[in-house]
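Chemist: Dropping the sequence and predicted coords here.
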Amino acid sequence: MSDTASPRDQSRIPDKPVPPEAIKAIPVRHYGRWLGAAVVIALLAMLVWAFAGADINWGVVGEYLDRGTIVEGALKTLWISVLSMLLGLVLGLLLAVMRLSKNPVLASVSWAYIWFFRGTPVLVQLFLWFNLSFVFETVNLGFYKDEMNDFMTPFLAALLGLGLNEAAYMAEIARAGILSVDSGQTEAAQALGMNGSKTMRRIVLPQAMRVIIPPTGNEFINMLKTSSLAYAIQYGELFQAGRTIYSRNLAVMELLIVVSAWYLLLTTVFSIGQYYLERYYAKGVDRTPPPTPLQRVRAQLTHFRVRSEVGR
């Protein structure tokens, strides 16, 4: 049989295959998202327009933003918040360890502390400390003796009221972080000859910080705002400073806007710090740490640019 195909057979051989055309991807239109965004923008525009047209002297707002009394109040707010948070953190860790102790007395005392301070309002606790002279007329520490009215200043009452209340919440946060560490870690440490306190400091707490840090940051930001309750016992924090000024010049709304702007500034700064702290402690778990805010903005801009080019 001849290897060459006849002209008739050659006519049956198909031509060279033509490659398929490139697929033109058409992005899915999410009309609901755009509609929702339009509604939100419209509501925000209405809110801005309402404030812009209201009887608010914005010149007064700008005048008092950096006024010494307001800045001093903001610094006092920051100071009492930091000290109260430190007191709450240290005491909260101690209460968490007591709560997990096998000693029934320590566990019961810790439970009772948390029950009381979580079950009563912060404002009531502030007044309890500030009016402690109704129960104890003098304070006698052996090396120090004074009238309770002179000893229990607004600053000390605010520190005790905010810090001891915060300790109850930090105790539960720390307890959850400690329980999140696998029990095998403790058993391995004990097998190596570590005692209980050393195991807690060297093994358990460093691993628990990954769980403890995020809610702790939220608690501190909440503390910045809760510290405004200290105005009720005449502690000169930020809100009290604004309240003192508008009681004289009657610019109530203007001073409230100034105070709100300072609270927003403080909470924003510490929110950014909290984010980077969480990112640091997530290194041991996430191989790729979460993007920073700047990286997220760049990613969104790149994504928007790509979608625009595809749409064309």
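Modeler: Now that the structure is in, tell me what you want to look at. Numbering: from 1, shown residues only.
Chemist: When you work out contacts or count neighbours from here on, use the C-alpha atoms and nothing else.
Modeler: Fine.
Chemist: And the closest residue to Tyr231 other than its chain neighbours, how close does it get to Leu224?
Modeler: Taking Cα to Cα, 6 or more residues apart in numbering as the measure, Tyr231 lies nearest to Gln240, with 5.1 Å between them; neighbours along the chain are not counted. Using Cα to Cα, to the nearest Å, one gets 14 Å for the distance from Gln240 to Leu224.
Chemist: same check, this time on Asp15
Modeler: Summarising the geometry, the distance separating Asp15 from Leu224, computed by Cα to Cα, is 77 Å.
Chemist: more neighbours, these two?
Modeler: A direct count of neighbours by other Cα atoms under 10 Å for Asp15 and Leu224 places Leu224 higher, at 22 against 7.
Chemist: OK, contacts around that one?
Modeler: Applying Cα atoms under 8 Å, 6 or more residues apart in numbering, one finds that Leu224 lies in contact with 77-78, 81, 263, 266-267.
Chemist: Just give me the closest of the residues you listed to Ala96.
Modeler: Ala96 lies nearest to Ser81 out of those, by Cα to Cα, at 21.4 Å.
Chemist: In what element of secondary structure is that closest one found?
Modeler: When secondary structure is defined using DSSP states H and E, the element that contains Ser81 is helix 68-99.
Chemist: Other residues contacting the helix or strand following that helix?
Modeler: Proceeding C-terminally, helix 68-99 gives way to helix 104-119 as the next helix or strand, assigned by DSSP H and E. Outside helix 104-119, the residues within contact range by Cα under 8 Å, 6+ apart are 95-96, 98-101, 164-165, 168-169, 171.
Chemist: Please repeat the previous calculation with a cut-off of 7 Å.
Modeler: Contacts of helix 104-119 from elsewhere in the structure, counted by Cα atoms under 7 Å, 6 or more residues apart in numbering, are 95, 98-101, 165, 168.
Chemist: try this one side by side with the last:
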Amino acid sequence: MESLPELLRARPVPRPGRWVSAAVVLVLAAMAVNALVTNPAFRWDTVWLYLRDVIVVRGVMWTLVLTFGSMAIAVVLAILLAVMRRGDNPVMKSVAWFYIWFFRGTPIYTQLVFWGLISVLYPRLSLGVPFGPEFFVFTTRDVITAFWAALLGLALNEAAYLAEIVRAGLSSVDPGQAEAARALGMKDGKILRRVVLPQAMRVIVPPTGNETISMLKTTSLVIAVPFTLELTYATSAIGSRTYQPIPLLVVAALWYLLITSLLMVGQHFLERHYGRGFDGGRTGRRAGRAPGAGPGGRGRLSRQQAIGAAGTTKDDPFLEVTP
């Protein structure tokens, strides 16, 4: 009787470089933490004191208002610009291209400076017929305050970048989707809202999330307007008054890190929501499990679930349907 072959005893391949590199990284991280904690110049007691200061918290609130307000305006403008660039009207395409070219080609700080000087450049604003009678006249200083100048400056600049992101997302959708919806009698506006945009969100959301995080930090430049209530200016003013600029810079950095972390969490859930069906079959549940399946990933689909998943139940030897 022939003896059975001896079983192979596999051993993991030794990787000493991996452990050495991990040890080096841990040592460097420990040194960085030690340098932060033990350095008296950071004045951590002052950091903790001003982290909850009323002026600092108010600066955080104004920073959030500028961030989300400018992003909301920018998203609306970006969709309009992207649609204009994708349209057939040469005038609209040219206007959208010029807008994107101008606002992407000039620094945001320079644009904010001009917004701060808007009342000097145009002391009065009017509505009426060009080169004709004026129906309404406004004083620019009364209408466009420092806050509105900062908000509009940030929004108009951001819209140019988001327009290209939205255009790329719309281009990622198969044209056959719009053609099928048009064949069903849907109007172009409804096709955009109900068919194209929901599918394009998978491409639009990740870079838009990055732009939102970038906008959060760009608000520190509105001092060029000047708008003096946001976080960076508030902490800098306190640091100059107390002759402790470093601890107050740390306060601002900690608040920015906290808000950025929350935005990243929100971005993660948005990406997972709009990425359903595009991530290798995972739809929010564990891969390999059908809705209503047991812990082992096996189960029987109901008739409605089977029809919705397969489209038909006829002549499918792999589909088990409950009556």
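Modeler: Thanks, I have it. All values derive from a computational prediction rather than experimental measurement.
Chemist: ok so, going back, among the contacts of helix 104-119 of the first structure, which pair sits farthest apart?
Modeler: The largest separation in the contacts of helix 104-119 of the first structure, counting by Cα to Cα, is between Ser101 and Asn165 at 21.5 Å.
Chemist: The second structure: helices as residue ranges?
Modeler: Along the second structure, the stretches classed as helices by DSSP state H are 16-38, 44-51, 54-86, 90-105, 108-116, 118-121, 140-143, 146-171, 175-183, 188-191, 197-218, 231-242, 245-274, 303-310.
Chemist: okay if I get those helices as a markdown table plus distance to Gly284 of the second structure?
Modeler: Rendered in a markdown table, the data for the helices of the second structure read as follows (distance: least, Cα to Cα, whole Å):
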| stretch | distance to Gly284 of the second structure |
| --- | --- |
| helix 16-38 | 33 |
| helix 44-51 | 38 |
| helix 54-86 | 27 |
| helix 90-105 | 37 |
| helix 108-116 | 39 |
| helix 118-121 | 50 |
| helix 140-143 | 48 |
| helix 146-171 | 22 |
| helix 175-183 | 24 |
| helix 188-191 | 26 |
| helix 197-218 | 15 |
| helix 231-242 | 37 |
| helix 245-274 | 7 |
| helix 303-310 | 15 |
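Chemist: residue in the first structure matching Arg18 of the second structure?
Modeler: For Arg18 of the second structure, the aligned residue in the first structure is Arg33 (criterion: TM-score structural alignment).
Chemist: and Asn57 of the first structure, how far is that from Phe51 of the first structure?
Modeler: Asn57 of the first structure sits 11 Å away from Phe51 of the first structure when distances are taken as Cα to Cα.
Chemist: so what sits against both of these two?
Modeler: Any residue near both Asn57 of the first structure and Phe51 by Cα under 7 Å, 6+ apart counts here, and not one turns up.
Chemist: superposed on the second structure, where does the helix holding Ser81 of the first structure end up, distance-wise?
Modeler: Once the two structures are superposed, the average separation between helix 68-99 of the first structure and the matching residues of the second structure is 0.5 Å (mean Cα distance after the TM-score superposition for the first structure).
Chemist: Show me which parts of that helix are buried, residue by residue.
Modeler: Along helix 68-99 of the first structure, the positions that meet the burial threshold by neighbour count (16 or more other Cα atoms under 10 Å) are 69-74, 76-78, 80-82, 84-89, 91-99.
Chemist: what stretch of the second structure does that helix fall on?
Modeler: Using TM-score structural alignment, helix 68-99 of the first structure lines up with residues 54-85 of the second structure.
Chemist: What about Gly128 of the second structure, how many residues nearby?
Modeler: Other residues lying near Gly128 of the second structure total 11 when counted by other Cα under 10 Å.
Chemist: Would you mind confirming that it is in contact with Phe138?
Modeler: No - using Cα atoms under 7 Å, Gly128 of the second structure is not in contact with Phe138; the gap is 11.9 Å.
Chemist: Pull the contacting residues for Asp173 of the first structure.
Modeler: Not quite, residue 173 of the first structure is Ile, not Asp. When contacts are counted by Cα under 7 Å, 6+ apart, Ile173 of the first structure is found next to Ile212.
Chemist: What lines up with it in the second structure?
Modeler: Aligning on TM-score structural alignment places Ile173 of the first structure opposite Ile165 in the second structure.
Chemist: Check the offset of stretch 99-111 of the second structure from the chain's centre.
Modeler: Its chain's C-alpha centre lies 20 Å from the corresponding centre of stretch 99-111 of the second structure when counted by Cα atoms, centre = their mean, to the nearest Å.
Chemist: okay, and that stretch goes to which residues in the first structure?
Modeler: Using TM-score structural alignment, the residues of the first structure aligned to stretch 99-111 of the second structure are 113-125.
Chemist: in the matching stretch, what's buried?
Modeler: Neighbour-count burial for stretch 113-125 of the first structure flags 113-114, 117, 122-123, 125 (criterion: 16+ other Cα under 10 Å).
Chemist: hang on, the earlier thing: most tightly surrounded among the helices of the second structure?
Modeler: helix 146-171 (a mean of 22; mean count of other Cα atoms under 10 Å).
Chemist: count of neighbours near the aligned residue in the second structure for Met194 of the first structure?
Modeler: For Met194 of the first structure, the equivalent position in the second structure is taken to be Met186, counting by TM-score structural alignment. Neighbours of Met186 of the second structure under the rule other Cα under 10 Å: 16.
Chemist: same thing with Glu21 of the first structure?
Modeler: Other residues within reach of Glu21 of the first structure, judged by other Cα under 10 Å, total 6.
Chemist: separation between it and Leu156 of the first structure?
Modeler: For Glu21 of the first structure, the distance to Leu156 of the first structure - Cα to Cα - is 77 Å.
Chemist: same check, this time on Leu94 of the first structure
Modeler: Using Cα to Cα, one gets 21 Å for the distance from Leu94 of the first structure to Leu156 of the first structure.
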